[in-house]
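> Fold the following.
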Amino acid sequence: MPHTMLLDPVRILIGSDQDPIEQGAALIRDGALVDFGDDARQLAQREGIEAQAMPKALLAPLLVDPHSVLEQPLIGQAETLESLCRAAARAGYGQVALLPRAETWRDRVEQLQGFQRPELGVRLHLWGGFSCGGRGEQFSAHGDLLEHGAIGLADDDHCPPIPLLQRALVLGDMGAAPLLLAPRDPQIQGDGMVREGVETLRAGWPPDPVASETLPLGQLLELQRQHPERRLCLMNLSTADGVNQLKAAVVPPQASVCWWHLVADSGSLQPTETGWCITPSLGGPEDRQALIDALERGTLTAVAVHAVPLDEEDCLLPPGERRPGLAGHQLVLPALWQELVNVRGWSVRQLWNALCFGPSRLLGQPEERLEVGSNRWLLFDPQQRWRQSRQSADAPLAANQPWEGRELVGQVTACGLTTPEIRCD
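Okay, here's the model as predicted:
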């Protein structure tokens, strides 16, 4: 039997060029959008379909994650291709771009094969490896990678050697494709785990100097100035000083920020919480505020999930020995709705610019939007209460998910990619 529903009233965000429609209506059949507004109401009335009133909920385009990590796509214990796409879709993500870091580094054409799985719903994009094996010694065949499906080029979570970057930019085999680079110098960071500051000293964490971001960032900005025809993109900016550098740049590149840096800082976490172990290092309250302000002004282009799934064995290690990273696509929209919409007064359109439209621009992809006949939609209920649990059907497999056991407010209750039953009160 066809599964058909009329959401009326419901808030509707069609795309980046419109404000949300209040008291709107949408007819959905078998996961696909049939019609909006009065046409949807009239069609539903003719078919005898009873309306489901969800005036506080939001029907909106799917979210876009510009970079995350999947090291073992087929047989991973922490996460697989299927489990990642399932969890991402249930969280409202319609596109996920994977960084080249993997057991077999995605720096050759053959390593880009096997990821296009339409039955999984989520559109997967692949960043091709900028350097062979991510070692920063010689660059890969950039033109071949881009010709055979790579969305752009990226390296690991630190800046490759500047001479190597300079040569690649002069040769220009990447053309107009994005080159995603992390402004981080691991030698300056040393053993530092949390950004230097008063809160770090009080908590007893090894400090990570701000210069570990600002020095490589300055070099990258200079390279962008020298090569304005290239599309350098900055990955995971994390400090107030870095934001100031980016604002002052002559040719400012696009830049992303990890969602965790927008909701947590070294002054707000308990010492035993999972969120301390992350790259780049977690900053203080002033860093978090600067990042939020930069995102609101458009200095930062996109919010990334930057999921780095770890298994149980990895997470049993002490913080100083554990590989850094967090996972949890299902946490991002609820957390940022609370922080940016409820607390700071952002509009829905501003939030979607950070989570959907901006990431599409960074990836060079067409923006998501609601269209008749499409199943690319999500329904978010900002009042839905739920408890974060790794055992939930909506959760990824990864063991390094923050906020285990915590009650959260706001949840994606339905997504056209998964066509579940809509839960409403």
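> alpha carbons only for contacts and neighbour counts from here, please
Noted.
> what's the single longest helix in the protein?
Longest helix in the chain, counting residues (DSSP state H): helix 211-226.
> which helices and strands does that helix pack with?
Counting contacts by 3 or more CA pairs under 8 Å, 6 or more residues apart in numbering; DSSP states H and E, helix 211-226 is packed against helix 186-189, helix 240-248.
> To compare with the earlier structure, here is another sequence to fold:
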Amino acid sequence: MNILLENGLVYQAGQLQQLDILIIDDKIAALGQDLAELGIDLQKRIDLTGKLVTPGLVDVHVHYREPGFTYKETIKTGSQAAAHGGFTTVCAMPNLDPVPDNPAQLQKIQARNVADGVVHIKQYASITLGRQGEKIADFKALKAAGAFAISDDGSGIQTAGTMYLAMKQAAACGIPLVEHTEDNSLLFGGVMNEGERATELKLPGMLGLSESSQLARDLILAQQTGVHYHACHLSTKESVALVRWAKAQGIHVTCEVAPHHLLLADCDIPADDAMYKMNPPLRSKEDQQALIAGLLDGTIDMIATDHAPHSEDEKQGSMCEASFGITGSETAFSLLYTHFVKTGIFKLEQLLDWMSAAPVQKFQIEDAGFILPGKTADIAVFNLNDEFELKEEDYLSKGTNTPFTGTKAYGETVMTLVAGEIVYQKED
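Here you go, the predicted structure:
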């Protein structure tokens, strides 16, 4: 299909400029002014005056729950939620049942991703068999089968010896190792950040040390092995400082921060409300400010949602019983734009880079993150001008477990195109 997107404010080559985009079949054919005058036979001509047009957003950390937990989410609903948020490429974690810890199981999930996904879905394989943290999987075979990277996300690797051997193997075959850093021996049954607010709510606290101590171990191991080590969802000021030190040492480390850790601190938790229970938990105001500073100074490379849908029953009642996790695909861009760009803390160009170009460059993802002639037509369109409300009935994910429902925001997704096909369009 030939589509002309006209008069949008296009983010391209690091700049915002009013351009037309000509799409022929699945590719961007041309960028410029007045492209309708080329006389191309068009099936659609869409006026985007006053709208922001960006590369499709890229999220390296989502949970789609299929196979094994489809009552929470499916590949179809998760990818529809991604499209609703302006994401066109996502990377799905392996905490599934069965776990993709061998080529046969990995390829089964990849086939489902292609069949049911409305966006591009890259699949993680696990570091250890069954994600049990003990016997290491065959990374060379998993990479050959198409694994995006390896991770036991949801669980930290508890023994240094296992992590060291995993890093050596990952470095040898050139696959990124992506780690959820958490020392289980330092959790002590916590359900929210250890601190004044946990005491006020009479809830057991989670030490930031459980994250930063294992991250410190891993960074030294990464220095020894030369692996591309990626730290998931940083949440503490100590973690930011450790990554900053590691980068100064030349260690091949990248890292991400989740929107909720930028937007909220533990003091924002109004009550014993399971919608505020996630892992890692919302930390202190000081931690929150360190994460923002880490993004701005380049220590933190990218933003990733950690979209983690759960059923309604799993997020009922006290934090002590509820599941950890928050959804993010459908709310991330609008909330970050509203809270940080409109207030002048971030530039729009920075936010778009952290959510598109940076993950593409750091993970060497092909054919994503940029609007350029010859590239696949993965494009998102946002309305920055009109305020809207985040409503549960508008979510396309099965999971509605977010405390942001009811929030007023700017930056609503108007349209998302994947390979030249409109996969989401806001109803008039």
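> Do you know the score for how well these two fit?
Here the TM-score for the pair of chains, by TM-score structural alignment, normalised by the length of structure 1, is 0.89; 417 aligned residues with a CA RMSD of 2.9 Å.
> before we move on, the earlier item: in structure 2, what stretch matches the longest helix of structure 1?
Aligned by TM-score structural alignment, helix 211-226 of structure 1 falls on residues 209-224 of structure 2.
> how big's the offset between the matching stretch and structure 1?
With mean CA distance after the TM-score superposition for structure 1, stretch 209-224 of structure 2 departs from structure 1 by a mean of 1.1 Å once superposed.
> Show me what counts as buried in that stretch.
209-216, 218-219, 221-223 (16 or more other CA atoms under 10 Å).
> try stretch 277-296 of structure 2
277-285, 287-292, 294-295.
> Repeat that for stretch 125-145 of structure 1.
So, applying 16+ other CA under 10 Å, buried residues of stretch 125-145 of structure 1: 125-134, 136, 138-142, 144-145.
> any residues touching it, and which ones?
95-101, 105-109, 112, 146, 149-156, 160-161, 164, 168, 173-174, 179 (CA atoms under 8 Å, 6 or more residues apart in numbering).
> Tell me which of those fall in helices.
Judged by DSSP H, these include 146, 164, 168 as members of helices.
> most surrounded residue in those?
Leu146 (20 neighbours; other CA atoms under 10 Å).
> What lines up with that one in structure 2?
Counting by TM-score structural alignment, Leu146 of structure 1 corresponds to Lys143 in structure 2.
> What does Arg385 of structure 1 correspond to in structure 2?
So Arg385 of structure 1 corresponds to Glu387, using TM-score structural alignment.
> Tell me how many other residues surround Arg385 of structure 1.
12.
> actually Val348 of structure 1, not the one I typed
Around Val348 of structure 1 there are 16 residues (other CA under 10 Å).
> Tell me if I'm right that it and Pro20 touch.
Yes - applying CA atoms under 8 Å as the test, Val348 of structure 1 and Pro20 come out as touching, 7.4 Å apart.
> ok, back up a step: what's the nearest residue to the match of Leu146 of structure 1 if we skip its chain neighbours?
Once flanking residues are discounted, Lys143 of structure 2 sits nearest to Ile175: 7.0 Å by CA to CA, 6 or more residues apart in numbering.
> which residue in structure 1 lines up with the one you found?
With TM-score structural alignment as the criterion, Ile175 of structure 2 matches Ala177.
> That match against Arg231, yeah?
Yes - shown here, Ala177 of structure 1 and Arg231 form a contact pair, counting by CA under 8 Å, at 6.3 Å.
> Please name the residues that touch the match of Arg385 of structure 1.
By CA under 8 Å, 6+ apart, the contact set of Glu387 of structure 2 is 408-411.
> which of those tops the neighbour count?
Gly411 (24 neighbours).
> Name the SS class of Ala380 of structure 2, please.
strand (DSSP: H, G, I helix; E, B strand; the rest coil).
> My error: substitute Leu417 of structure 2 in the last question.
Following three-state DSSP, Leu417 of structure 2 is assigned to strand.
> Also Thr199 of structure 2?
For Thr199 of structure 2, the assignment made with three-state DSSP gives helix.
> any residues touching stretch 158-170 of structure 1, and which ones?
Residues from elsewhere that reach stretch 158-170 of structure 1 (CA under 8 Å, 6+ apart): 136-139, 181-186, 216, 219, 223, 227, 230.
> 7 Å instead?
136, 181-186, 216 (CA atoms under 7 Å, 6 or more residues apart in numbering).
> what's the closest of those residues to Arg369 of structure 1?
Nearest to Arg369 of structure 1 out of the contacts of stretch 158-170 of structure 1 is Leu181 (CA to CA; 28.2 Å).
> can you tell me which residue in structure 2 aligns to Gln42 of structure 1?
Correspondence of Gln42 of structure 1 to structure 2, assessed by TM-score structural alignment: Glu37.
> Its match: neighbour count?
7.
> what sits against it?
Glu37 of structure 2 neighbours (CA under 7 Å, 6+ apart): none.
> Could you report the neighbour count for the closest residue to Asp30 of structure 1 other than its chain neighbours?
Closest residue to Asp30 of structure 1 apart from its sequence neighbours, by CA to CA, 6+ apart: His3 at 5.1 Å. Neighbour count of His3 of structure 1, defined by other CA under 10 Å: 11.
> What separation do you get for His3 of structure 1 and Pro61 of structure 1?
According to CA to CA, to the nearest Å, His3 of structure 1 and Pro61 of structure 1 sit 21 Å apart.
> can you check His306 of structure 1 too?
For His306 of structure 1 relative to Pro61 of structure 1 (CA to CA), the value is 20 Å.
> Would you mind listing the residues in contact with the alignment partner in structure 2 of Glu199 of structure 1?
For Glu199 of structure 1, the aligned position in structure 2 is Arg197, judged by TM-score structural alignment. Contact analysis of Arg197 of structure 2 by CA under 7 Å, 6+ apart lists 266-267.
> Leaving out chain neighbours, which residue sits closest to the residue nearest the centre of structure 1?
In structure 1, the centroid-proximal residue (CA atoms, centre = their mean) is Ala304; its distance is 2.5 Å. Excluding the flanking residues, the one nearest Ala304 of structure 1 by CA to CA, 6+ apart is Cys258, at 4.9 Å.
> Leu300 is in contact with the one you found, correct?
No - using CA atoms under 7 Å, Cys258 of structure 1 is not in contact with Leu300, being 10.8 Å away.
> Quick check: the match of Gln42 of structure 1 is in a strand.
No - assessed with three-state DSSP, Glu37 of structure 2 is helix; it does not lie in a strand.
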